[in-house]
Structures are given as C-alpha cells and as structure tokens.
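Undergrad: sequence first, predicted coordinates after that:
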Amino acid sequence: MSLHRLPDVMQTPHDNQRMRLIHPLRMAPIKLVQNRLLVWPLAVALAIGIGLVNASNYPAIASTKLVAGEQVELSVLVYNIEYSGDASTDRVIREIDADIVGVLESYNRLPEIARKTGYPYYNVGLQLLSKFPILEPSGAEGLYSLIEVEPGYVVAFFNTHLDYVKYGPSRLVKGFSEKAVTQSEIIVRANSINILTPDIASLIGQGYPVFLTGDLNSPSSLDYTKATVGTRAGIDSAMRWPVSEALFKAGMRDAYRDVHRNPVLVPGITMVDPDFSKGGSGDRIDYIYAGGPSTTLTSTVVGELGGPDVGIGFKKWTSDHRAVLSTFQVTPVALPTTVSLNTRMLNQGDTLNVRYNAPGYSSTTVIVVPEGATKSAALLTNSTSESGSTSFATAALSPDGYDIVMLS
C-alpha cells in the first residue's frame, strides 16, 4: 500500500510566520457526508501566525516556547495485522497492552479493534490505538498526531505504510544491480517517506519527542553491513537503503538496533518474502523509529511461538508480519499553542470536538468557517478561555469543507 495521505509537503505547525492556508500549509477539508462510513479529512487553521486561512483577516496569537515535562516510560507496538486482522490479532494487541499501537492494514476495522482490545482512543486516518488522547494539531495536515501522554504534555507520533511493489531484497536476489534497486527504492518508497521527514526534523529541532511506526517495506542500512554479507540471499555487499537513510538524516533512531546492535547475531526478521526463490530468509521491514528527548529501554520481536528472535511468542499467529514492541524513557513537552482535533473525519451530525491551547490569552474564540473563508463568514462560534475543550454540533452544516479557527 502507498503512504497514507500524500499532501503537499508542509512546514511545522509551530512556525511564527503568517501565511495563507495553501501550499505548503494547505490542509485537506473535512467532508461531512451523510450515511457514509468513510469521509474526508478536516481542515484545521489556527490564527497564531501559522496556517492562516487568510493572514490579513486574522490577528496572530503568539506562539509559546516548548516546555519540557517530567520523564515518563512509554511502550510502543508496531503491528501489520494483514487484511484487517482477526480475533487472533486482536488478542495479540490486547495481551501486549502497549501504550500506543501503530496498526497497519486495519482498514475499516479500527473502531472495532479499539473496542475489542480496550483502547479508549483511536485515530482512523493515522491507524493509531492509544491509552492517551490523540490530537491532530493545526498544521499537521493529517501526517502526524500529538499524543497527550501526561495531562498537558505530548509526544509527536507518525504511523505509515509504504508501497510494497518492486521490493528491493527480492530484486537483488533476482539479479538486479544495487544501483537499479536503489533507484527503484527512491522512486517507490523514499519519495514517500520524504513527505514526512521535513516535519520529523522540524519537530525534533523544536524539542519534541518524535516516534514513527510503520511497515516500510524496505530493509535498514544497519542490517546490510560488511558483517552481514553472505548471511542470507541478496546481501552481497554493504548497502545504504534510502528510506532508513532519510530517517537517520532527519534525526531518528532505529529503536530495535538501539538495543540489538549486532545484526548478525540478532537479525530481527519481521517479514519472510514469499518471492524469495533462492532460500532467502526475509528482512526486517517493520520498525519503530524514535527521535528527540527519549531513550530506548527495550525492543523485541513479537510473533509466532519459537520463531527466530521472537521475544514474545503466541501459539496462534495469523499475520504475515511479526510485530515489534519497544519501551522508552521519554521527556514529553507541554502542549503548544494550537487548535487540535481528536479526529479529522466526521459524518454529518457527529459532534466536532476541538481542543485548544493559547497560553497567555485568558479570552479566546473558536469559530467554524467554510474552507478558506474569513471570520465574518463564521457559521458556528464558541467563546473559549486560555486552554480547554469545546464542541460543536454539525447537523446544521451541509456536506462541505470547513476551517476551525481560534481568535484572540
């Protein structure tokens, strides 16, 4: 599958720049569609000098410097459950009981999975399950969320699934040159991950703890080294894989290799490619990456009981991928000046819940306007305070795109 949501590359949502809500901060509109399960994402515009619908029409609310909180321990699971999963994959998620789960291939089952596994928060667009509130902040354009791991304190979280076509290790086994494989990796997968890396690097630079889970359908440069040459089919020389290199350049760490530094002794295979025709034993393509103020404490493969390098085993394992569980010591940061949503996908009649934060402003207003409109076109208005939550009924809104704006 391709990378979820492939909008224009954007700047961080926390710049102190006034700009229009167009490229690079264009956000896809919400579509309030009657009697449909799947709807379009919601546009969030925050009048704080970033992501403005129209900079000339909204006064700026000053952004605040990020404040670090107390350290917390956080567990993260990445799990491709294969074709929406089943009762067995639900059981794995429930028994592992990670704080945050990056799910792949949940399709339309995520609400059901959340209910059956006991997770109070989920996000369909990002395929996340969480024990903590999931906020989609202004400017993020659906590419990442802020997860409130402690009241008022957050980490940034990405979850993605890159395309599986022209799978690099298979092509190496079939005789394609490293140059040809590298080029196809760039076109098929690295170009997609590079939609995320500008935001990853910016968030890390601002002091956020940043996590990325995903089935990246690509090996890591840390696994194709001089030491691993000849250990399995296709590894004929050390090789730099573009997706991992892009994430390293953005400031991310490979959590599994933080703990298991020797890829010869602990390959940590998560996917056995059925197209291997010469005895290849698969690759590690399911990852948890971390950046910013965090330390990896543990990392283990979750899979079939007795499987190679499987640290947590289950007698019944139905997915074609193994999962990975990592724990971290994390320093979250205070929720920034922002307007956030718990979901950018609504049906007409659903309640629109908005979380807002404007430190230093005792009186604010949150309005709903047609996409791209000025404040004079406000359809819904709530008086708000410095920080908190507010909600809007959407039954009277026609199916269309809308912007959520906070005013001082």
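TA: Received it, and whenever you're ready, just let me know what you need.

Undergrad: use CA for all of it now, contacts and neighbours both
TA: Will do.

Undergrad: just the helices in this protein please.
TA: 87-96, 110-117, 168-173, 178-185, 191-193, 197-206, 242-249, 255-259 (DSSP state H).

Undergrad: for the ones you listed, which one sits closest to Leu66?
TA: Counting by Cα to Cα, Leu66 lies closest to helix 197-206 out of the helices of the chain; the figure is 7.4 Å.

Undergrad: which elements pack onto that closest one?
TA: strand 210-215 (3 or more Cα pairs under 8 Å, 6 or more residues apart in numbering; DSSP states H and E).

Undergrad: the strand it packs on - contacts with which helices or strands?
TA: Using 3+ Cα pairs under 8 Å, 6+ apart: strand 210-215 touches strand 72-80, strand 100-104, strand 153-161, helix 197-206, strand 286-291.

Undergrad: out of those, deepest packed?
TA: With neighbours defined as mean count of other Cα atoms under 10 Å, those peak in mean count at strand 286-291, which reaches a mean of 27.

Undergrad: quick one: it to helix 242-249, angle?
TA: 20 degrees (axes from the mean of the first three to the mean of the last three Cα atoms, to 10 degrees).

Undergrad: before we go on, here's another structure to hold up against the first:
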Amino acid sequence: MKRTLLLALAALAALAAACRGGDPVRFTVLQWNIWQEGTVVEGGYDALVDEIARLRPDFVTLSEVRNYGGTRFSERIVRSLAERGVRYYSFLSDDSGLLSRHPIADSATVYPLADDHGSIYRLTASVAGRPVAVYTAHLDYLDCAYYNVRGYDGSTWRRIEPETSVEEILRVNTASRRDDAIRAFLRQAREDEAQGYAVVLGGDFNEPSHLDWTPETVGLCDRQGVCVPWTVSTLLAEAGYADAYRTVHPDPLTHPGHTYPSDNASLAPERLTWAPEADERERIDFVYYKGEGLRAVEAKVYGPQGSVVRGRRAEERTADEFLTPGSAVWPTDHKGVWVLFEMR
C-alpha cells in the first residue's frame, strides 16, 4: 500500500512539473563534517548552529554525529535552531545526520554504523511539490589509501615508504568498507529513481575522487605522479551520479576544491593534520546527485580559505569560490560544500 501511494505521488508530482513550465524549483544542500559535534573547538557547537541558521540550506548532510552521553544530537540541534528562529526537521541517527527545512515524509538507515566503519541514512521530503530523497554518508576512515601514497599508513598514520603502485593503492582502498556502504546506497537509490525521486547524496567519503587524480594533477599535493581510479567516485559515476562540485567546476587544476585539512585559527596546525610532513590536501567531502531535470548550478567551498600543508598554515590560491563563514569561530577541521540545485 505504502509503495503504491509513493508511486502515485511521484507520478502526480512529475505530471505537475511537466505542466508547470516556468521557473525551476531551487534548493540548497550543505555537506559539513562538524568534527565531533563541534566539541573539539571551544564554542564550536554554538558556531555550527549559528552558521546553519545564517545560511539556512534546505538540507544539511552532517558527518561526525556522536550522541555523546546518551544525548540525541538531532533533537538538540533542532531545538537550538528553533531558538534562533529557524525551523528544521531531523531524526535520530549515529555518525552521520540529516537536517531538512522541509517536513520529512520518511527516514531510514541505509548502512548502519558498526565498529566505526561508516554509516548512511536517508530521508524523503517534498520541495515545492517535487519528491526528493536525500542521503548522508560518513564513510569508513580506515584503509585510507591516499595517505599511503604520501608515505603514511592509511590506518595507523605511521610513516612508510610512499606507495606508487595503483594496484596496491586500490587493494588497500577496497579493504575499507567505503565501497560496501556505497553499494548499499546504490541499491536503495535505484528504488528512489524508479519512483521518480530526485536523489542527492552528501558526505565525508574519506576518499578522493578519480576526477581529481588526473594526468594533469599528478604533480600536485604529493600525489607521487600517479592517477588513481578511486573506488567510490568511480562506482557513483558508473551509476550515473554527478559530482556537483566537479560539474560546476570541471577543472581540478584551477578548482581543486580542497576540503581537508582546513585551517582553524582556534587551534595549532598540528591539531589539524594526520600527515604533518606531507601535503595531504584533498577534496573528500562531496555532494552527488541524479534525477530527471535536476542540475547543480552553483557550488562553493564553505569555510576558511586557509588549509594546512606540511604542518603549517597556508592560504589556498586557487580559483575556487569560497563561501566565507559568518562566525568568528570555525568549528571543524574540514571545509564544507555548498550547492545550489535547480529542478525542472
């Protein structure tokens, strides 16, 4: 019964969209790793609430939700946002989280957290009568093979010889559970696609993109001259999902879009790096999408313009467009990704 009703609603929404013409529906998505709920930086939690209230994205995909001390982070942040005059909806989750300015029709666990190997959650909502399925992902942080390339073990972060064999890099990479989680997402998302939903996935993937490790970029950021067809981004591309940032800014040379490690004026640089003797800058926070008439029209790096390079603060001198924080406190060691979508 429920599936029949959802199919009927999706069909009606598609028919209404076809008849409407005119201006497209617009909505915004913010992907943000909030670094242990903003607890690492003094004043971090209030800063992240203030920033969400200021930006008011339609959907926020969160990484590093912990529910410390038996608290429910989703309820706490919704309450804090309401105190600032902004209404959001959410539901209980662990490790990753979702906020929506639109009433949530349904929510589900797609890839449950187990032994800190990552998680994926899903919500469905309606934006101006159009059905949308939004997913949040915080993928496994172990077997983080892009560190192996830079001379650090991607599970222990001890110094090793830099790995330059693509076969070995991918072997380490797929020893993680990141690909398992994304396959679970793709199985669920196929049902959403069949029902006419526009699908959006935001997350901290703890893995780079094959669109960034190209022949033109092999000399950047200690990549040791190798091109790597990174697993998660390749799986998503093969399934027809578009990388929002790379769609709007297709050149990784001019717009690398680094999201980690972000500078943070509140902390010493050594608190912000896993590889203090390397240039570990990467774009590991993403927003992906797929759907009839859905397209990304703007995409910005959200956060401070500075990064950490070889254990030191460094300004990013790229063509990336930055969405500057309004708060004096930056609550995290990541930069976020802000995307404006249109649906026709």
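TA: Perfect, I can see it now. All values reported here derive from a predicted model rather than from experimental measurement.

Undergrad: among the helices of the first structure, which is nearest Thr270 of the first structure?
TA: For Thr270 of the first structure, the closest of these is helix 255-259, at 11.5 Å, according to Cα to Cα.

Undergrad: and the closest one, what's buried?
TA: Ala255, Tyr256, Arg257, Asp258 (16 or more other Cα atoms under 10 Å).

Undergrad: again, but for stretch 160-175 of the first structure
TA: Thr160, His161, Leu162, Asp163, Tyr167, Gly168, Pro169, Ser170, Arg171, Leu172, Val173.

Undergrad: and which of these is nearest Asp286 of the first structure?
TA: Closest to Asp286 of the first structure, out of all of these and judged by Cα to Cα, is His161, at 9.4 Å.

Undergrad: over in the second structure, tell me which residue corresponds to the closest one.
TA: In the second structure, the residue matched to His161 of the first structure (TM-score structural alignment) is His138.

Undergrad: how about Thr247 of the second structure, nearest residue that isn't a chain neighbour?
TA: Leaving out its chain neighbours, the residue that sits closest to Thr247 of the second structure by Cα to Cα, 6 or more residues apart in numbering is Ala296, at 7.2 Å.

Undergrad: what about stretch 179-191 of the second structure, how far off from the first structure?
TA: Superposed on the first structure, stretch 179-191 of the second structure shows a mean distance of 1.8 Å to its aligned residues (mean Cα distance after the TM-score superposition for the first structure).

Undergrad: any idea how far that stretch is from the middle of the chain?
TA: 16 Å (Cα atoms, centre = their mean, to the nearest Å).

Undergrad: neighbours of the alignment partner in the first structure of Leu253 of the second structure, how many?
TA: With TM-score structural alignment as the criterion, the equivalent of Leu253 of the second structure in the first structure is Val264. Val264 of the first structure is flanked by 15 other residues according to other Cα atoms under 10 Å.

Undergrad: okay, Val264 of the first structure and Ile235 of the first structure: tell me how far apart.
TA: Between Val264 of the first structure and Ile235 of the first structure the computed distance is 12 Å (Cα to Cα, to the nearest Å).

Undergrad: common neighbours of the two, please.
TA: Residues touching both Val264 of the first structure and Ile235 (Cα atoms under 8 Å, 6 or more residues apart in numbering) are Thr228.

Undergrad: what's the burial count for the closest residue in space to Ser75 of the first structure that isn't next to it in sequence?
TA: The shortest distance from Ser75 of the first structure to any non-neighbouring residue, by Cα to Cα, 6+ apart, is to Thr327 (4.2 Å). Neighbour count of Thr327 of the first structure, defined by other Cα under 10 Å: 20.

Undergrad: hmm, Thr327 of the first structure is touching Thr298, no?
TA: Yes. Using Cα atoms under 8 Å, Thr327 of the first structure is in contact with Thr298, at 5.2 Å.

Undergrad: what is in contact with these two at once?
TA: By Cα under 8 Å, 6+ apart, no residue touches both Thr327 of the first structure and Thr298.

Undergrad: find the nearest non-adjacent residue to the aligned partner of Leu48 of the second structure in the first structure, please.
TA: Counting by TM-score structural alignment, Leu48 of the second structure corresponds to Thr89 in the first structure. Nearest residue to Thr89 of the first structure in three dimensions, chain neighbours excluded: Ile81, at 6.1 Å (Cα to Cα, 6+ apart).

Undergrad: that neighbour -> the second structure?
TA: Match for Ile81 of the first structure (TM-score structural alignment): Ile34.

Undergrad: distance check, that match against Cys144 of the second structure.
TA: 20 Å.

Undergrad: before we move on, what about Thr124 of the second structure?
TA: Per Cα to Cα, Thr124 of the second structure is found 31 Å from Cys144 of the second structure.

Undergrad: do Thr136 of the second structure as well
TA: Distance from Thr136 of the second structure to Cys144 of the second structure, by Cα to Cα: 20 Å.

Undergrad: ok, Thr174 of the second structure next?
TA: 9 Å.

Undergrad: repeat for Lys335 of the second structure
TA: 19 Å.

Undergrad: what's the answer for Ala8 of the second structure, then?
TA: Applying Cα to Cα to Ala8 of the second structure and Cys144 of the second structure gives a distance of 43 Å.

Undergrad: same question for Asn173 of the second structure.
TA: Taken as Cα to Cα, the span from Asn173 of the second structure to Cys144 of the second structure is 6 Å.

Undergrad: again with Pro24 of the second structure
TA: Counting by Cα to Cα - Pro24 of the second structure and Cys144 of the second structure are separated by 40 Å.
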